[in-house]
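**Student:** Here is a sequence together with a model predicted from it:
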Amino acid sequence: MAVAGDFPEDLTRDILLRIPVKSVSRFRCVHKTWDSLFNSSSFIITHFNNSNKKGHNFMMLMIPYDETVDKNWYLTQLRFRLFTRDKFNVYLNLEGEAPFRITSRNHVYSLFYPFVGFCNGLVCLHNYLQQPEQIVLYNPCLKQHKIIQPPIDFNVSEFRDRVLGFGYDSVNNDYKVVYWRKREGHGIRTQLAQVYTLGTNSWRDVDPPVNITFIKVPTNFQAFLNGSIHWWGKDVKNIGCQVIVSFKVCSEEFQVFHLPDYVPRPKRLANLNFDQIGIYVCRDLLCVSVATICDQYLNQSYDIWAMGRYGVQESWTRLFVVDNEQRPDPFSYFKGIEMNGELVWSRTSSTDRVWVTVNYADNEKFHDIKFGYDDRFPEFPVVTYTESLVSLK
């Protein structure tokens, strides 16, 4: 590295591994050896792991912004914002940088859920209002995206119920998208699953689990941990038995984790008609949240459970209870738990201005993240995001 002067090469590399992605991107033009270094798989992986261990991660919000096309049609754009985790200041504001826009009728898009998951600095989105559908991989920090066409042999009209997953194959240093559909009717259930591999840019069939299917949760998404994607599922032969469905990204195999019997079944809102359940990664543990109280009168209580030893059913432990005492005010809604244990709430003021409030279960201090008056509340997840140099070009 001639540009490094008298600095030893290993010391120069160690310094560069500590520099944020935005700075590394600017340094590509310093010398061709640096550009080559920043593109190497070993540097990208080490840089990400170093940033992750040092806590250089952010809170990501995806905020829908609508523009009126005519009387009944709207154009929805996703605005991505990264906030620092100490003072919750804006670190990166991507206005107009979302990889796609969606035209919908009567705000119908806000009722759907385009966010699939995130992994190693990449975000996976699913635009299924457009035909043909689009699956998008997006690196917000590098402002790069790749559009993936879904498998063409799925009959959209017959297999409308689906769940997607996104994860990293550490053995082959590759990224994969899982597309899992089901069709139910007249006592017959058919399931199809396929996996897309970024490196080969191709789909192939995989065997779905037997007698297990997914639960499509409109307000939550997957959890990626230990090389596996996790969703809420159910045992179709044991009515009411909910499970965690796991997909090992490397071996492309499904696995099932059972919940302990004393985890309560989620309560169903009579008027809103959705289950108050969630699945997360918190403190490097697989966690689930289940509503024990949730009604139209804003009485809320959630149990947060963690699997202390991954894959061991007996290790499920209740971390804490989220109830009305943790709420910032009577009109706030619990949205989920973040990687480091932060509780996330949505709030609406008397002027209809919306914001996110963050606190810890054992900390009464609240942090507010407010939005502009032209923004709607992010109906998509608030996630912990770690920037990375993973390129999609």
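**Tutor:** Structure received. Residues are numbered from 1 along each chain as shown.
**Student:** contacts and neighbour counts: CA atoms only from here.
**Tutor:** Noted.
**Student:** where along the stretch 1-150 of the chain do the strands fall?
**Tutor:** Secondary structure of the stretch 1-150 of the chain (DSSP state E, counting those that start in this stretch): strands at 57-68, 73-84, 90-94, 101-105, 115-119, 122-127, 134-139, 144-148.
**Student:** what angle separates the fifth one from strand 134-139?
**Tutor:** Pointing back at strand 115-119 there. Counting by axes from the mean of the first three to the mean of the last three Cα atoms, to 10 degrees, strand 115-119 lies at 30 degrees to strand 134-139.
**Student:** can you check the last one too?
**Tutor:** For the pair strand 144-148 and strand 134-139, the angle between their directions (the same axes, to 10 degrees) equals 160 degrees.
**Student:** and here's the other structure:
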Amino acid sequence: MEMAKSLTIAKVSNHIPEDLAFSAVLYKLPLKSLKRFGCVSKTWSLLFQNPNFLSKFRNNLISIPHSYYNDTSLLLNQVMYHDHNNSQVYSSMHSLFGEKYENRLKLEFPNPFQEEDPFFNILCCGSITGILCLFQHHKVVLWNPTTDEFKVIPPSSAESIPPPWDPSPLLYGFGYDHVSDDYKIIRHVCYFLNTQGEDWDDLLSSSQTCYEHLWEIYSLRCNSWRKIDVDIPRDWEVSTENGLFMDGICHWYSSCTKNDDECEHILVSFDLTNEVSFATLIPLDIDANEKCNFVQRNLMMLNGSIASISWYIHTSTFHISVLAELGVKESWTKLFVVGPLPYIQYPVGAGKNGHIFFTKKDGGLVHFDLTTQMIEELGGVKGAHYYSEVIIYKENLLSIGGINH
């Protein structure tokens, strides 16, 4: 009797109606779980090839509010041209609000940039912490727009070297380490020989010291830089605004060229607590009709998930893949294809619930709703700009000076 009962239960469990599984259970699971469950059966391994399931999963992913966005707003940072000759640029930042982002409030920058029409870059990795990392050449400043408090970051000993060598620091990540209650910046410092018209070989032979490239990390609590021994994939053309910070980890893109001249794309992740890095290969998720090194990529947060948006140069169709598990290349899953959008140039950020912002070829801005597939312009945004970026920002009443002391 017991054996018959066990066989009946097993038989029923092996024949769960697919409609029930799709509608009631599976599409609501996290992507990481679904990828791991692919080994359960062939049907489950082919879930993302089922249009009905894919549609339900996508809608669920972008429609359910994620805690990542609690009490957040959007900031629009633009670098604008001064004149028609496009010879000089300046920065302009606004807070966006309203159902269609129709309202904006201009933000005034901190004192270190109180020059006439200042220009600076933002390291986007840590914007969700409530503190922005601004930099202008070698000057780095932490700024809390909520309290208008700022902190000028001191230089490190790695920058104090004699000629003919010139240090070139490049910022990669910024974020909050909740274990040590500290804000940290990670950067790479490389050294170049400044010839100033002299022969390169003569300078190199006469130089007493040859400086090796190094990685450094800054601690706000200690107010100092220190060298760290890490092996991190490095990209000389890293985009400072193309980074993310989530749950104590900074993420950014890197790329390298293989022996066959193909470009390999990598998601680099750096844990601010343990100060270790790891890499996740990114597959070519668009039609392989051109070489991989012609692929453009942006990193974004899609309703709490790490996403990669890719497109070929001079095209207007954008492919969006979501990462299920760090370090696992196979866990990338392509979920959306946006376009073609003929007058769109490139993505500049993402908001809540599947809103993606793009810059137009004439310099204006639009936001695209992945749920409705509708696109709308942001009225009042100037067109003549150098670049734009949309940043998720969370207000923070924390005193920067409090952590520093």
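**Tutor:** That came through fine. Everything numeric in this text was worked out from a predicted model, so none of it was measured.
**Student:** sorry, back to before: want to try TSV for the strands of the stretch 1-150 of structure 1, with distance to residue 159 of structure 1 and mean neighbour count as columns?
**Tutor:** What follows is those, written out as TSV (distance: least, Cα to Cα, whole Å; neighbours: other Cα atoms under 10 Å):
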stretch	distance to residue 159 of structure 1	mean neighbour count
strand 57-68	27	19
strand 73-84	25	20
strand 90-94	34	15
strand 101-105	21	16
strand 115-119	18	22
strand 122-127	16	22
strand 134-139	16	22
strand 144-148	19	18
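**Student:** Which one of these lies nearest to residue 360 of structure 1?
**Tutor:** Residue 360 of structure 1 lies closest to strand 57-68 among these, at 14.4 Å (Cα to Cα).
**Student:** Give me the helices and strands touching that closest one, please.
**Tutor:** strand 73-84, strand 383-386 (3 or more Cα pairs under 8 Å, 6 or more residues apart in numbering; DSSP states H and E).
**Student:** Figure out which of these is closest to residue 172 of structure 1.
**Tutor:** strand 383-386 (21.2 Å).
**Student:** The closest one vs structure 2, average offset?
**Tutor:** Its matched residues in structure 2 lie on average 1.7 Å from strand 383-386 of structure 1 after superposition (mean Cα distance after the TM-score superposition for structure 1).
**Student:** Please enumerate residues in contact with that strand?
**Tutor:** 48, 51-52, 56-61, 82, 118, 120-121, 338-339 (Cα atoms under 8 Å, 6 or more residues apart in numbering).
**Student:** what's the span of stretch 118-126 of structure 1 from first residue to last?
**Tutor:** For stretch 118-126 of structure 1, the first-to-last residue distance is 12 Å (Cα to Cα, to the nearest Å).
**Student:** contacts for it?
**Tutor:** By Cα under 8 Å, 6+ apart, stretch 118-126 of structure 1 touches 48, 113-117, 133-140, 166-168, 224, 385-390.
**Student:** List the buried residues of the helix ranked longest in structure 1.
**Tutor:** When structure 1 is scanned for its longest helix (criterion: DSSP state H), the result is helix 41-53. Residues of helix 41-53 of structure 1 classed as buried: 43-45, 47-49, 51-52 (neighbour count, 16 or more other Cα atoms under 10 Å).
**Student:** Ok, stretch 219-234 of structure 1 next?
**Tutor:** Buried, per 16+ other Cα under 10 Å, within stretch 219-234 of structure 1: 219-225, 227-234.
**Student:** Then stretch 156-176 of structure 1?
**Tutor:** Buried-residue list, stretch 156-176 of structure 1, by 16+ other Cα under 10 Å: 159, 161-169, 175-176.
**Student:** got it, and stretch 277-287 of structure 2?
**Tutor:** Neighbour counts over stretch 277-287 of structure 2 (16+ other Cα under 10 Å) mark 277-282, 285-286 as buried.
**Student:** roughly how far out does it sit from the chain middle?
**Tutor:** Averaging C-alpha positions (Cα atoms, centre = their mean, to the nearest Å) puts stretch 277-287 of structure 2 14 Å from its chain's average.
**Student:** Name the residues that touch that stretch?
**Tutor:** 230-233, 264-271, 292, 310-311, 319, 321, 326-329, 332, 334.
**Student:** Let me see the contact set for the aligned residue in structure 2 for residue 214 of structure 1.
**Tutor:** In structure 2, the residue paired with residue 214 of structure 1 is residue 235, using TM-score structural alignment. The neighbours of residue 235 of structure 2, taking Cα under 8 Å, 6+ apart as the test, are 253-256.
**Student:** could you redo the last one with a cut-off of 10 Å?
**Tutor:** 172, 252-256, 265-266 (Cα atoms under 10 Å, 6 or more residues apart in numbering).
**Student:** Kindly tell me how buried residue 184 of structure 1 is, as a neighbour count.
**Tutor:** Neighbourhood size, residue 184 of structure 1 [other Cα atoms under 10 Å]: 13.
**Student:** How about it: what's its closest non-neighbour residue?
**Tutor:** Excluding its sequence neighbours, the residue lying closest to residue 184 of structure 1 (Cα to Cα, 6 or more residues apart in numbering) is residue 190, at 6.5 Å.
**Student:** Surely the one you found touches residue 159?
**Tutor:** Yes. Residue 190 of structure 1 lies in contact with residue 159 (Cα atoms under 10 Å); the separation is 8.8 Å.
**Student:** on that earlier part again, measure the residue nearest to residue 184 of structure 1 to residue 255 of structure 1 for me?
**Tutor:** 19 Å.
**Student:** where along structure 2 do the helices fall?
**Tutor:** 2-13, 18-20, 31-36, 42-45, 51-63, 200-206, 400-404.
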